[in-house]
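[1] here is my input, please return the structure:
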Amino acid sequence: MSGRRSSAGDAITLYRDDLPDGLDLGRSVAVDTETMGLNPYRDRLCLVQLSSGDGTAHLVQLVPGRPGGAPADCPNLKRLLSDPSVLKIMHFARFDVAVLQRTLGITVAPTVCTKIAARLVRTFTDRHGLAALCRDLLGVEISKQQQSSDWGAPELTPEQLAYAASDVLHLHALWERLEALLVREDRRELAQACYDFLPARTRLDLLGYEDPDIFSHRA
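    Below is the predicted model of the structure:
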């Protein structure tokens, strides 16, 4: 494991294969992932982004080097993501939790998801993507230009690193706004029930129960 400051800016630190020993990101950490595609059964996890909400981002690049292309063991990253005392703040947690659980063999909890929160309280719009929420609720513009780039490349570009960091740098502020809306609309408890169910929902997805949906009345 090695760490280096990114040329994309001093607020971004890139590590290879694991977080450093002793890094404390506090009791809540924003988490996102970059993969080779959007199929959690097929596509390799390439990068895990984390932020404690202090304006800095810690990026862990998982480089395949073991049989079957598995990443390094990354015990510090696993410990953080499975720590029941650390809240993980995500956007579209259903995908990220599935990829992390499949790749790292851990249960990622507890979590909250800003996309779920937005869908519960912003029923007047279908704009629930991260860029739209940051613009509408925080007045922050983030670029999605690098979203479909090659995240499996051995060396990531400064543009890729800046994009990856932007996906976690604003999640604490975004969750604060959305949680207040959940409370206002009396849906905070319902949201929490959804978040508590996420590890089971993603296990069902990984077992192939996304379609058919076992909760559907359809035969």
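[2] only C-alpha atoms for contact and neighbour calcs from this point on.
    OK.
[3] do a quick rundown of the helices in this protein.
    Remark: helices assigned in the chain by DSSP state H are 75-82, 93-104, 114-121, 130-133, 158-169, 171-184, 188-206.
[4] here is a second sequence; please produce its structure as well for comparison:
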Amino acid sequence: MTVYLHEGDLPDDLDLGPVVAVDSETMGLRFRRDELCVVQLSSGDGNAHVVRMRRPAYDCPNLKRVLSDPKVLKIFHFGRFDIGMFELHLGVETRPVYCTKIASKLARTYTDRHGLKDVVREMAGVDLSKAQQSSDWGSETLTQAQLDYAASDVLHLHVVMERLNIMLAREGRAELAAACFDFLPIRSRLDLAGWDEVDIFAHA
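    Here you go, the predicted structure:
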């Protein structure tokens, strides 16, 4: 595994292929209080590219191009948050997308454990460390431990997606999952518009 650190944007000549795993690190979990600090990506080749964002300009045309490219499928785990952060700070709608957390909830109905650590352990046989989850991602210098943590969040998503797709097809829920993924950027936009704690589909 190699972790490549990029300052501000992806390199001009980097081609990550048609399916890219994506995650982000922020200063917290509130959209308008906490800033986007790091975006990490993997093409599924065992390597990861970690982009340390230039704040507050967020001048990253190559990254934005990947996120908005209709020919590149972006794999997330709980993409709802990342997609919202990208729209808020980068000004792009991320499509098309796949969310392994949604897929897990639709396919792995025998458990209530749908966090990344649990899903990767079962689907990919890898035990992830979450020691750096709450570290200072806004720091001017990222530690090797932070880089390794960021990479681990995207390195296994291709395998996880493949195995969840098998389960979704087996259970007859692949079409339902696809519809959920298609709606996910709209769900993120609802979060940004103030409906993050409201289920607009509920009767009450």
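[5] sorry, back to before: would you turn the helices of structure 1 into a markdown table with mean neighbour count?
    Output for the helices of structure 1, formatted as a markdown table (neighbours: other C-alpha atoms under 10 Å):
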| stretch | mean neighbour count |
| --- | --- |
| helix 75-82 | 18 |
| helix 93-104 | 22 |
| helix 114-121 | 21 |
| helix 130-133 | 18 |
| helix 158-169 | 22 |
| helix 171-184 | 17 |
| helix 188-206 | 17 |
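[6] in CSV: those, plus distance to residue 150 of structure 1.
    Shown next, in CSV, are the helices of structure 1 (distance: least, C-alpha to C-alpha, whole Å):
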stretch, distance to residue 150 of structure 1
helix 75-82, 23
helix 93-104, 17
helix 114-121, 25
helix 130-133, 20
helix 158-169, 9
helix 171-184, 24
helix 188-206, 24
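[7] nearest to residue 147 of structure 1 among the ones you listed would be which one?
    helix 158-169 (7.6 Å; C-alpha to C-alpha).
[8] what range does that closest one cover in structure 2?
    Counting by TM-score structural alignment, helix 158-169 of structure 1 pairs with residues 144-155 of structure 2.
[9] mean per-residue distance, the matching stretch versus structure 1.
    Averaged over the aligned pairs, stretch 144-155 of structure 2 sits 0.3 Å from structure 1 after superposition, using mean C-alpha distance after the TM-score superposition for structure 1.
[10] which residues does the counterpart of residue 196 of structure 1 in structure 2 contact?
    Using TM-score structural alignment as the criterion, residue 196 of structure 1 maps onto residue 182 of structure 2. By C-alpha atoms under 8 Å, 6 or more residues apart in numbering, the contact set of residue 182 of structure 2 is 96-97.
[11] just the endpoints, please. Distance across stretch 14-23 of structure 2?
    Start-to-end span of stretch 14-23 of structure 2 (C-alpha to C-alpha, to the nearest Å) is 18 Å.
[12] in structure 1, what range does it match?
    Aligned by TM-score structural alignment, stretch 14-23 of structure 2 falls on residues 23-32 of structure 1.
[13] show me what residue 131 of structure 2 aligns to in structure 1.
    Under TM-score structural alignment, residue 131 of structure 2 pairs with residue 145 in structure 1.
[14] which one is its match nearest to, not counting chain neighbours?
    Nearest residue to residue 145 of structure 1, sequence neighbours excluded (C-alpha to C-alpha, 6 or more residues apart in numbering): residue 163, at 7.9 Å.
[15] quick one: that neighbour from residue 9 of structure 1, how far?
    From residue 163 of structure 1 to residue 9 of structure 1 the distance is 12 Å (C-alpha to C-alpha).
[16] for the residue nearest the centre of structure 1, give its distance to residue 59 of structure 1.
    For structure 1, the residue nearest the mean C-alpha position is residue 32 (2.3 Å; C-alpha atoms, centre = their mean). Distance, residue 32 of structure 1 to residue 59 of structure 1, using C-alpha to C-alpha: 10 Å.
[17] shared neighbours, these two?
    With C-alpha under 8 Å, 6+ apart, residue 32 of structure 1 and residue 59 have common neighbours 48-50.
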